[in-house]
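1. Give me a 3D structure for the following:
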Amino acid sequence: MPKIKTHSGAKKRFSLTKNGKVKRAQAFKSHLLNGHGKSPKRKRGLRKGVYADVTNEAAIKRMIPYK
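-> Below is the predicted model:
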């Protein structure tokens, strides 16, 4: 049986933990961090990674089968 192709976009955005949870970066942090009504505390918090919701976990794991 042939190998499954990995989704290139998902490969760059998600990683799996040892326990099988899916880790992701938070949205609204990659740009627009100067001004725009965000407090320094909020911007600091957005740097941290978070776990993807369990409802999306199966779909993400299908996209990154060998990670």
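2. going forward, measure contacts and count neighbours with C-alpha atoms only.
-> OK.
3. now the spatially most central residue of the chain, nearest residue through space, not along the chain?
-> Residue closest to the mean C-alpha point of the chain, counted by C-alpha atoms, centre = their mean, is R24 at 1.9 Å. Excluding its sequence neighbours, the residue lying closest to R24 (C-alpha to C-alpha, 6 or more residues apart in numbering) is F14, at 5.1 Å.
4. Here is the second sequence; please produce its structure so I can put it next to the first one:
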Amino acid sequence: MPKQKTKSSAKKRFSFTGTGKIKRHHAYHSHILTKKTKKQKRNLVHQTMVDGSNLKAVRDMLCLR
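-> All right, here's what the predicted structure looks like:
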């Protein structure tokens, strides 16, 4: 059976914490920033954890068992 490959897009978008949780960036911070408030843009800069409902899909893309 061949080895499974990690999705290239996923390995660029996700990173791990020291305890093994998966971090992600916020969406909506790349364009059309003029209509967003300073507070909204500032809060989109930070990273957050992947939600539990998406965790299985992200782990499958990263080939984690």
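5. Work out the TM-score between the chains.
-> Superposed pair, TM-score by TM-score structural alignment, normalised by the length of the second structure: 0.82. Supporting alignment: 64 aligned residues with a C-alpha RMSD of 1.5 Å.
6. ok so, going back, right, and the residue nearest to R24 of the first structure touches K23 too?
-> Yes. With contact defined as C-alpha atoms under 8 Å, F14 of the first structure and K23 form a contacting pair (5.7 Å).
7. related to what we said a few turns ago, what's the burial count for the residue nearest to R24 of the first structure?
-> F14 of the first structure sits with 19 neighbouring residues when counted by other C-alpha atoms under 10 Å.
8. Would you quantify the distance from the nearest residue to K5 of the second structure once chain neighbours are set aside to R24 of the second structure?
-> Nearest residue to K5 of the second structure, sequence neighbours excluded (C-alpha to C-alpha, 6+ apart): C63, at 7.1 Å. Note on C63 of the second structure: its distance to R24 of the second structure, by C-alpha to C-alpha, to the nearest Å, is 17 Å.
9. ok, now G52 of the second structure?
-> Distance from G52 of the second structure to R24 of the second structure, by C-alpha to C-alpha: 13 Å.
10. Perfect, that will be all.
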